[in-house]
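Q: Whatever this is, show me its structure:
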Amino acid sequence: MRTDIKKGLVLATITGLASPMPPPCNSSKDICLNGSSVTIPINGEIANLTTSTLQVTFRARNGTNLRLSNGLQTSDQVAADSPKIENGKATWNLPTRNCTVTAYGQNGRLVVTLSQPDGSNVTWPITGGGVDNKYQSLQYPRGPGRNIPLRDEFWNQGTEGPEKSGTGGDMIIPGNGNNNLDVAVNFMMPFWGYSAGEGRGSAYILPEDIGTKVNHKSVNGSLQTSFTHSFSRKQNTTSYTVIFEITDGSPLASAFSYRRYLQENNKLMRLKDKIAALSDTSRLLGAFHAYCFGVDGCSADSMKKLANAGIKKLWVGYDQESIPQDAVKQAQGQGYIVGPYDTYANGQPSNESDSHVAKWPGNAYPEQCITLYNGKQKLGFGQRGCYMSTQAQALAEPSTGNLAARLNSTTSNGVLSYFLDVDAASEFFTDFSESHGQNMMMDRKNRLDRMLKISKKFVLGSEDSHGWANGVVSYSHGTLTQMDNRFFGALLGVKEVYGGYKPDGGPDMFFKPISLPKNFATTMFDMSYMIPLTEAVLHDSVVNVDRWDVPLHKFPAVEKQRILQNMLYNVPAMLAINGTVIEEKGQQIAKYQNFFQPLHETGALLPLTKFEYLTQDKMLQRTEFGNGDLVLTANFAGEKLGGLEGMCVAAKIRDVEAKLCV
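A: Modelled structure (predicted):
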């Protein structure tokens, strides 16, 4: 492993090697052994890593300490061999755990890697509440991003123990079964951070998130977040790395750290480069997103009516088998971009399938179904059919051409875009089939490979696209939605409440307005708990939008707030349209889209560089993009704040100013 002390990065790896005591050293300049700890200089601070417990503490120039992680849980603590220090890297062994540790500094960060035998696990790092009382708030990339005060009563409800059922929400509810969650699925990207006050905070990165789960609990009324990694030879997770960094404690500091990390590793592809490779990608700039339904919503005449209402740019999607070629031609001829909904994830018997996307030629179903450990098929979405194995599909493709045929057929009406559901959503599967077995990393690679092929021909989007897919997708549906894990069972899954897929021309799921229960309104839409972490990493790479089943008009009580958030974060609104919506809301939509278009045409190609709260109640917020090229200020309160009227957003594009009130 390469080490560069001049850049100040620290890496810890467990190796099992015993070594003589290292010579004395100057801990402000050299990595060295200090009693039972390894000390590593990083950007003028000293990182201290206790060799037996892996407790991590940073000491600032003024002597102030900040603990970034508690040590291993008591039952996991073991004696450590003396570290070997060589070439700026410390390596030692925890014999009773058969665990190897290596530590070093690089690029201003501390990185710790644990290597253990197959079948073992470790809970570490342990961060936040109960670790250092200076910590004030937690930031993590759930949806657009969370900013949770650690001692907030709402978010600590029900978190005192697994037997208590809380009402707080999101994934910080052990009593509601929302703990022990896969980081790969529940974090848009594998990082998180804390603000500790006085211009100081911490950031954490997992270079590989497969095999790691996140847990939250309340420790004396303060939220603690820990991570449990499973070491598995089958999943290629026998090595576990965590990277630590001291930040300035600002709300977006951890996101900026992760963005730098992606750039350092050439893992961030910017939207301008995607446009250079496929010019039609530029049609996304300034466009709202909408799914059309029914003949009166997806016809050429409807596309004309949308333009006549004043809507200048629009991504139009549909989930029926096709829409008329003249509708596609009309929409794209007036500057829109059209794309079908598709998914390769589900398979059903052709004569019983309830969806055209679940039908596959020949014996693809059931031969390409995922096989579970017990030999049974993995049931598909909604317990229908099966989940298809990406490895089985990849192995069969050279002879069957099923995926290529599906793509050609689905796009034969001339569409320029393609929406491939779930492929970028980070829900990976292990397939125990003898003929097409795969682990989770293989599943991810298969998805990346096939999305890359599509992205060379069509402007590609996917559901809830995670950071690892930024090189292949240009837009993501679901990333802007701040999901509460209970939403699917308690609301979306209850047709009597949320609505189902009928009637055909305007399914209630998309068009029936409903009132959100108070807790869901808080966990999903309270702007005092939301920050643009995901945008701080990916804004100039991926156009992030809401889920299609939570369109703008679904929840009337928060509709105005949501359109302000769209403007503040410089991301499009998601709509569900049919003839009635075009007739009744077309001009309102046009008003919003016309205001948004010049903001997004400028901002979509710029990184989000600053976010701040301008009032103590967090209702007045500001974002900046580029070097102040675009500045947006939104007032989510019902009264005037900072000179801006309530429920208004003020925009400044270089020297041009504008305002929208809703």
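
Q: can we go C-alpha only for contacts and neighbour counts from here?
A: Fine.

Q: how about the helices in the stretch 151-300 of the chain?
A: Along the stretch 151-300 of the chain, the stretches classed as helices by DSSP state H, counting those that start in this stretch are 153-156, 183-186, 253-264, 271-277, 295-298, 300-308.

Q: Select, out of those helices, the one closest to C25.
A: helix 253-264 (29.8 Å; C-alpha to C-alpha).

Q: ok, G169 to D484 distance?
A: Using C-alpha to C-alpha, to the nearest Å, G169 is found at 6 Å from D484.

Q: more neighbours, the two?
A: The neighbour count for G169 versus D484, taken as other C-alpha atoms under 10 Å, is higher for G169 (25 against 21).

Q: Quick check: that one touching N519?
A: Yes - the pair G169 and N519 passes the contact test of C-alpha atoms under 8 Å, sitting 6.9 Å apart.

Q: Contact partners for the residue nearest the centre of the chain?
A: The structure's the chain has its C-alpha centroid closest to M188; by C-alpha atoms, centre = their mean the separation is 1.5 Å. Counting by C-alpha atoms under 8 Å, 6 or more residues apart in numbering, M188 makes contact with 141-143, 464-467, 479, 534.

Q: quick one, strands of the stretch 201-350 of the chain?
A: Applying DSSP state E, counting those that start in this stretch to the stretch 201-350 of the chain gives strands spanning 201-205, 212-219, 222-230, 239-247, 288-292, 314-318, 337-342, 346-347.

Q: Of those, give the one that comes closest to K7.
A: The minimum distance between K7 and these falls on strand 239-247, with 12.8 Å, by C-alpha to C-alpha.

Q: Another sequence for comparison is provided below:
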Amino acid sequence: MKNLLSKKLGLLLPLTLALTGCVSNSQNPEPSSAAVPEEMEVSESHDTGLPFDFEVEPEEFTLSFEVEQTLITTAAKGERRTVLDYGKVGDTVSWRYPYEQISVSLSPEKDYLSVEITSENENDNSFTWPVISADTYYFPFGEGKRVPADDPAWFDYLNGQEFQVMEQLSMPFWISSAGSYNLLFVMEDPYRTEMNFTSDSPIAFSVSHQFPAIDDNRTNKFRIYITDKDPVSAAKLYRNYVIEQGQFTTLEQKAEANPNIRKLYGAPFIYLWGDFAVSADDINWQAFRTSLSSPVMEYFLSFAGRLENGQEFTSVLKEIQGQDYVAEYQKNVICSYISQLLKRDDFWEPSVFTQRSSELEVLLAKGYGSLSETDRIQVHKYAVASNLPEVFADAGQWMDSQTVTLLQEMKEGGIEHAWIGLNSWEQAYGKPELVETAVSQDYLIASYDSYHSIHEPGREQWITAQFDDPSLYENAVITDQNGKPESGFQNVGRKLNPALSLPAVKNRMETIMSSQLPFNSWFIDCDATGEIYDDYTPSHITTQEEDLAARLERMSYIRDQYHLVIGSEGGNDFAASDIAYAHGIELKTFAWMDEDMKRNQDSDYYIGKYYNPNGGVAEHFSNRIPVKEQYRTTFVDPKYDIPLFKLIYNDSVITSYHWDWSTFKIKGATADRMIREILYNVPPLYHLDAVEWSKYKEDILCHQTVWSDFSQTAVTREMTGFEYKSEDGSVQKTVFGGDGEAAAVAVANFGDSSYQYENIEIPAHSVLIEMNGSREVYTPSLDPEHV
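A: Below is the predicted model:
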């Protein structure tokens, strides 16, 4: 990495050392013979060979660098404080703030200035520094954002915001412009660190750090680098820092332990939906109407009082007795009800299901009581189909149109590799052929899983919040300093302490994997989002550091114990060595910020319900919606994007969108998102069932041909270059690889007019691809309804 740094446009600027220090006047009563007299300057020559000149004024903790006789303000004026014990040992400057019980030291290192802020108080303490003001910022908000300080949309978004660094930044640094240079601030201890954006325009912010009594680490550290104006220089310094810390692992290194990781290369991310165990296509509805008085149908009705839609099912049966047809709504109610029945442990009744198919006999020969949950559901399916053969198709083919057939069509269409995500493992229990087919086609297939929320035993609202050990709800949850349990997702239930979760993780995974379903991937929600906690429960006090370590431990356990390709929501870089893929870096969820998106079902902006009456893709994921202009600027408009995460981790973690915001989700943005997927090497993300596949099939397959070829070349290479080719950011260029190998290059034009690049014209909303000695201009060709 040293050789790479030395080539990067003069990354490190040779400076010498100069110091300035001031203390407060005598209005503060606490004397110290070590205090520096007011306005005293230290400007003696230091032949240290270190590349820094800096000036610090401790009283307001301002910090400046001098570069070629130009003074660059690094940290602006903060709160005025009393200063004691100002001194210098070697090249290290230090002092104390006695009333805050804080000590500070500044030390020039090889290519950065180290700032250490230490709490001398063993109780809870906090300190705010630095105060930052600049013309332009580059923040690792997800992939990365260029934020002009005077931009009104960004000001409206950031105004008054208090961002927790671990959660809101994908990597703990920021870059701020300073004249002809950039400053890179790396937060080495980002836990309990908050960025507080002011209400003043232009945009400015301060950084505060909490020192809780429960944490033994009392020192907060920053590294400050000066680079040239190119933000790529700063990104590469951070990559070098991560490597220095021993925290960087390439995809190919991960693939040495699990070659299945290579199935992610050139693979789209596809959530495949189908919550029913039987679909309307699997039922002869005319025969269904004439069999309502059969023993099996009467048995179905006997459960009506115990099922969620039992009353609705009963009403529908009465309705269709007087009809010569079955309406779509009625079919959905019946399929939903029967699907719930088939998943019940108490459904099997030999006296009702007297007819036995060969498949049923084989399953029962194992002994019903010893069957896995998967096999029990298959028993139930074959029992129903065997005893009502005129009504139900062969049970082995139930849901094929939503699962097996759809996967086969994807493969035949040219999707060689894909990541398939299921809403839960129960989806696979109902249709094991789905998992088997995916694996046989060289696809990865994973279930959604989560250990974040825990619900009151017996009142669980979703399966991942249900745990076999009922004592966890009282004895293993996170409480705040006031002894109040932290609320779970959507304020339901509580949050499980990760440090106490591993036995539950092992128990759940052992149960799922005992079904013999050949899962080869897994998705663990929340663990890489940075939403971490200090737990003040007296019996199991846990710090944020311990919380995060436990999350990484449980993900690694799932990965290693079951040889699975794992990913997580978010994908912040503390998890980069542990996961292979991440959903959320490229576009985080933001619907919660706006009432129209979140709750107003009459609004065009409403994201949609978590529900589909036919068990397919919920409208939350299938509804295409516009995005309000203020959110379009800050979350969607590619002109403000900068691939900070890819410049550091392109060859380490494969990143895509939060599942709320699939490739087709945003009206008017699809083409730009597709060319960005090439420019930044981002896998498309889709939500599919038979209906959605039919709707988007041609667009998906056309895009896959171009995107996948590029991605397979780019994915294992470092992103070595990025630049804005137009001042407004509407034309961007990325470079993957080089330095001895032919680079893969993309130049994307997000603008409304064509752009001349060298001797090639790139039309509006198109991308030029240079790879393997050839050039191609790609303009997504979309159904007009999908633009």
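
Q: Can you tell me the SS state at the aligned residue in the first structure for C526 of the second structure?
A: The equivalent of C526 of the second structure in the first structure is V422 (alignment by TM-score structural alignment). At V422 of the first structure the chain is in coil, as set by DSSP: H, G, I helix; E, B strand; the rest coil.

Q: can you check L317 of the second structure too?
A: helix.

Q: Kindly report the same for Q482 of the first structure.
A: Q482 of the first structure, by the three-state scheme (three-state DSSP), is coil.

Q: neighbours of the corresponding residue of the first structure for G668 of the second structure, just the number please.
A: In the first structure, the residue paired with G668 of the second structure according to TM-score structural alignment is A557. Residues lying near A557 of the first structure (other C-alpha under 10 Å) number 14.

Q: ok, A743 of the second structure touching M719?
A: No - if you go by C-alpha under 8 Å, A743 of the second structure and M719 don't touch, sitting 9.5 Å apart.

Q: overlap in contacts of those two?
A: 735-737.

Q: Which of those residues fall within strands?
A: Of the shared contacts of A743 and M719 of the second structure, the ones assigned to strands by DSSP state E are 735-736.

Q: top of the shared contacts of A743 and M719 of the second structure by neighbour count?
A: Greatest neighbour count in the shared contacts of A743 and M719 of the second structure, by other C-alpha under 10 Å, goes to F736: 28 neighbours.

Q: Now check the first structure for the residue matching that one.
A: When the first structure is aligned by TM-score structural alignment, F736 of the second structure is paired with F625.

Q: and if you look at E60 of the second structure?
A: Aligning on TM-score structural alignment places E60 of the second structure opposite T53 in the first structure.

Q: so who does that match touch?
A: Going by C-alpha under 8 Å, 6+ apart, T53 of the first structure touches 71-72, 77-78.

Q: do A184 of the first structure as well
A: 190, 209-210, 212, 426-427.

Q: Between these, identify the one with the most neighbours.
A: For the contacts of A184 of the first structure, the largest neighbour count, defined by other C-alpha under 10 Å, is 27 neighbours, found at S426.

Q: That one and K445 touch, don't they?
A: No - between S426 of the first structure and K445 there is no contact under C-alpha under 8 Å: 11.0 Å.

Q: Pretty sure W659 of the second structure sits in a strand.
A: No - under three-state DSSP, W659 of the second structure falls outside any strand and is assigned coil.

Q: rewinding a little: thought the match of F736 of the second structure was touching V631?
A: Yes - with contact defined as C-alpha under 8 Å, F625 of the first structure reaches V631; the gap is 6.6 Å.

Q: how about G608 of the second structure, what's its match in the first structure?
A: In the first structure, G608 of the second structure lands on G499 (TM-score structural alignment).

Q: can you count the residues close to its match?
A: As a burial measure, G499 of the first structure scores 20 neighbours (other C-alpha under 10 Å).

Q: same thing with the one 4 residues further on?
A: Applying other C-alpha under 10 Å, we find 13 other residues in the vicinity of P503 of the first structure.

Q: for it, helix, strand, or coil?
A: For P503 of the first structure, the assignment made with three-state DSSP gives coil.

Q: ditto for the one 3 residues further on
A: In terms of secondary structure, G506 of the first structure is coil; the call rests on three-state DSSP.

Q: which one is T430 of the first structure nearest to, not counting chain neighbours?
A: The shortest distance from T430 of the first structure to any non-neighbouring residue, by C-alpha to C-alpha, 6 or more residues apart in numbering, is to N439 (4.6 Å).

Q: whereabouts in the first structure does stretch 447-455 of the second structure align?
A: Stretch 447-455 of the second structure covers residues 340-348 of the first structure once aligned (TM-score structural alignment).

Q: Show residues contacting the matching stretch.
A: Counting by C-alpha under 8 Å, 6+ apart, 317-320, 322, 357-360, 365-366, 369, 380-381, 384-390, 403, 410-411, 415, 417-423 sit against stretch 340-348 of the first structure.

Q: First-to-last residue distance for that stretch?
A: Terminal residues of stretch 340-348 of the first structure lie 20 Å apart, using C-alpha to C-alpha.

Q: and it, how far from the chain's centre?
A: Using C-alpha atoms, centre = their mean, to the nearest Å, the mean C-alpha position of stretch 340-348 of the first structure is found 22 Å from that of the whole chain.

Q: got it, and stretch 613-631 of the first structure?
A: In this view, stretch 613-631 of the first structure has its centroid 22 Å away from the chain centroid, taken as C-alpha atoms, centre = their mean.

Q: which of the residues in that stretch are buried?
A: Within stretch 613-631 of the first structure, the residues scored as buried using 16 or more other C-alpha atoms under 10 Å are 613-614, 618-626, 630-631.

Q: now swap in stretch 351-366 of the first structure and tell me
A: For stretch 351-366 of the first structure, burial by neighbour count (16+ other C-alpha under 10 Å) applies to 357-360, 364-366.

Q: mind listing the helices for the stretch 451-600 of the first structure?
A: Under the criterion DSSP H, counting those that start in this stretch, helices of the stretch 451-600 of the first structure are mapped to 487, 495-498, 508-511, 518-525, 533-538, 559-569, 579-603.

Q: and among the ones you listed, the most buried is which?
A: helix 533-538 (a mean of 27; mean count of other C-alpha atoms under 10 Å).

Q: Where in the second structure does it align, residue-wise?
A: Alignment of helix 533-538 of the first structure against the second structure: residues 644-649, by TM-score structural alignment.
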